[in-house]
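**Q** Sequence and predicted structure below; questions after.
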Amino acid sequence: MSDVDSFIDEVTEEVRRDRLYLLLRRWGWVGVLAVVVIVGGAAFNEYRKASEASQAQALGDAILAAMEQNEASERATALEAVDTHSAGEDAILGFLLSANQAEAGSTQQAVERLNSIAVQGDLPEIYRAIATFKALLLQNDTLPVAERRLQFEALAAPGAPLRLLAEEQLALIDVSEGNTDAALERLQALRQDAEVSTDLQQRAAQLIVALGGTPQPIAAQQG
């Protein structure tokens, strides 16, 4: 390589170095900011996880302490004092609270608590369906039959999470109204459903026998 070529290379390298330094002085803060954002984001994410874990543990401890009370009324009072931080936590606490309120004889309060869960649109459908179902069971002797039938029919809609349990309750309503044929037809169909559990299938068979019917053989399910 000639001296001229060597000189040109050195000058070119100097120009490149000067440009790099200029770029670093002008835009170096972008890189620094990116590092700060990445590190800060990771730190915040760890803090959030730790905070959520701490809240969950505090909620669990408070619920366990409340459930250690001897009387249902005392457990209900203790549960009412527990703080929640999300709709899901509030629903879980509400189920426990309503169960103890019902056990303590405060059925109306239990129904109101369950109904408040049932109308929370930000909860998963299964939570709302369970709340409605439990509230209806608690009102078996107080809510008009027509109203109970209407609500159970809504829970028995195709694709609903508690569809089959609602069908069982509708069969019991048929029985209470003296409509044995309708109850038997509903129970036979319930036993044949592809999604029916063994326990529910057996309960339906027992009720069919009690009503004087004969459970139909279970059709083979095609996989």
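**A** Great, that's in hand. Numbers count the residues shown, from 1 in each chain.
**Q** from here on, contacts and neighbour counts on C-alpha atoms
**A** Noted.
**Q** could you point out the longest helix in this structure?
**A** The longest helix of the chain (DSSP state H) is helix 3-67.
**Q** show me what contacts residue 75?
**A** Residue 75 makes contact with 66-69, 97, 100, according to C-alpha atoms under 8 Å, 6 or more residues apart in numbering.
**Q** ok, back up a step: the longest helix of the chain - contacts with which helices or strands?
**A** Under the contact criterion of 3 or more C-alpha pairs under 8 Å, 6 or more residues apart in numbering; DSSP states H and E, helix 3-67 touches helix 72-80.
**Q** put this beside the first:
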Amino acid sequence: MSEFYDEVDEEVRREQLKKLWDRYSIFIIAAAVLIIAGVGGWRGYQYVEANKAAEAGSAFNKALELSEQNKPAEAEKAFAEVAASAPFGYRLLARFHQAAEAAARDKAAGVKLFDELAADRSIGPEQQSLARLRAAGLLVDTAPYADLKKRLEGETVADAPFRHAARELLALSAWKANDAGAARQWLDMIALDGETPPGLRSRAEAMQALLPAVAKS
């Protein structure tokens, strides 16, 4: 008798499953198709992105070779092409290299490109800071101290990633402008920062020795 009931239960379950399938089969099939399509699309996207990265890497390396061959104009053009179409990482590197190559022929052109990077929030605050520092480095011999201070003062605070280099550039600019007080300000910040790199600390000490005696009192 128990076997009979088992057979009846099995038949009931089978009938229920058939009803469920008849009612929802279109949705089950659609979901399966969507899953398969999604996996296929993701695999396809990964393949396309991998190809883009490989092409960008090859183009970037060719631009580097032109730079190493002392062909700044050609290298600048090649980096500009990478910056225009490559994935984000290569695009960012190419923009920095493009600016450096431009500066080799025309400092103003290099400053302009670094300033564009500094103003681009999409690249992140640390890269913006680096761009500001690179632009200031090109201007330190020619721009007034007030201009350098406007560009870099925000980069000298305690948690700024490139504060050591920014302070050194401002000290050098102030020294060139014969502003011993301002030079002393930045040199003191360098001396008092326990994380100042040894090489920079040595250069700061040498610059301090060049200050007039009145500035040391």
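**A** Received the coordinates, thanks. Please read all numbers here as calculations on a predicted model, not as lab measurements.
**Q** out of the contacts of residue 75 of structure 1, who's nearest residue 117 of structure 1?
**A** Set against residue 117 of structure 1, the nearest of the contacts of residue 75 of structure 1 by C-alpha to C-alpha is residue 97 (11.7 Å).
**Q** Nearest spatial neighbour of that closest one, chain-adjacent residues omitted?
**A** residue 76 (5.4 Å; C-alpha to C-alpha, 6 or more residues apart in numbering).
**Q** these two touch, right, that neighbour and residue 94?
**A** No. The pair residue 76 of structure 1 and residue 94 does not pass the contact test of C-alpha atoms under 8 Å, sitting 10.0 Å apart.
**Q** which one of those two has more residues nearby?
**A** When neighbours are counted by other C-alpha atoms under 10 Å, residue 76 of structure 1 and residue 94 differ, and residue 76 comes out ahead with 24 against 21.
**Q** State the number of residues packed around residue 135 of structure 1.
**A** 21.
**Q** likewise residue 61 of structure 2?
**A** 14.
**Q** Pull the number of nearby residues for residue 5 of structure 2.
**A** Residue 5 of structure 2, neighbours per other C-alpha under 10 Å, totals 10.
**Q** Next one: it from residue 38 of structure 2, what distance?
**A** As judged by C-alpha to C-alpha, to the nearest Å, residue 5 of structure 2 and residue 38 of structure 2 stand 44 Å apart.
**Q** Could you find the closest non-adjacent residue to residue 216 of structure 2?
**A** Nearest one to residue 216 of structure 2, counting by C-alpha to C-alpha, 6+ apart, is residue 184 at 8.0 Å.
**Q** helix or strand for that neighbour, which one?
**A** Applying DSSP states H and E as the criterion places residue 184 of structure 2 in helix 180-192.
**Q** Assign residue 105 of structure 1 to helix, strand or coil.
**A** Here residue 105 of structure 1 is recorded as coil under DSSP: H, G, I helix; E, B strand; the rest coil.
**Q** separation between it and residue 92 of structure 1?
**A** If you go by C-alpha to C-alpha, the gap between residue 105 of structure 1 and residue 92 of structure 1 works out to 20 Å.
**Q** And residue 193 of structure 1, by the same measure?
**A** Counting by C-alpha to C-alpha, the gap from residue 193 of structure 1 to residue 92 of structure 1 is 30 Å.
**Q** likewise residue 76 of structure 1?
**A** 13 Å.
**Q** Same check on residue 135 of structure 1?
**A** 15 Å.
**Q** now swap in residue 40 of structure 1 and tell me
**A** 34 Å.
**Q** before we move on, what about residue 158 of structure 1?
**A** 26 Å.
**Q** Compare these two (neighbour count), which wins?
**A** A side-by-side neighbour count of residue 158 of structure 1 and residue 92, using other C-alpha under 10 Å, places residue 92 first with 13 against 10.
**Q** close enough to count as contact, the residue nearest to residue 216 of structure 2 and residue 209?
**A** No. Here residue 184 of structure 2 does not reach residue 209: they are 10.6 Å apart, not a contact under C-alpha under 8 Å.
**Q** And these two? Which one has more around it.
**A** residue 184 (20 against 10).
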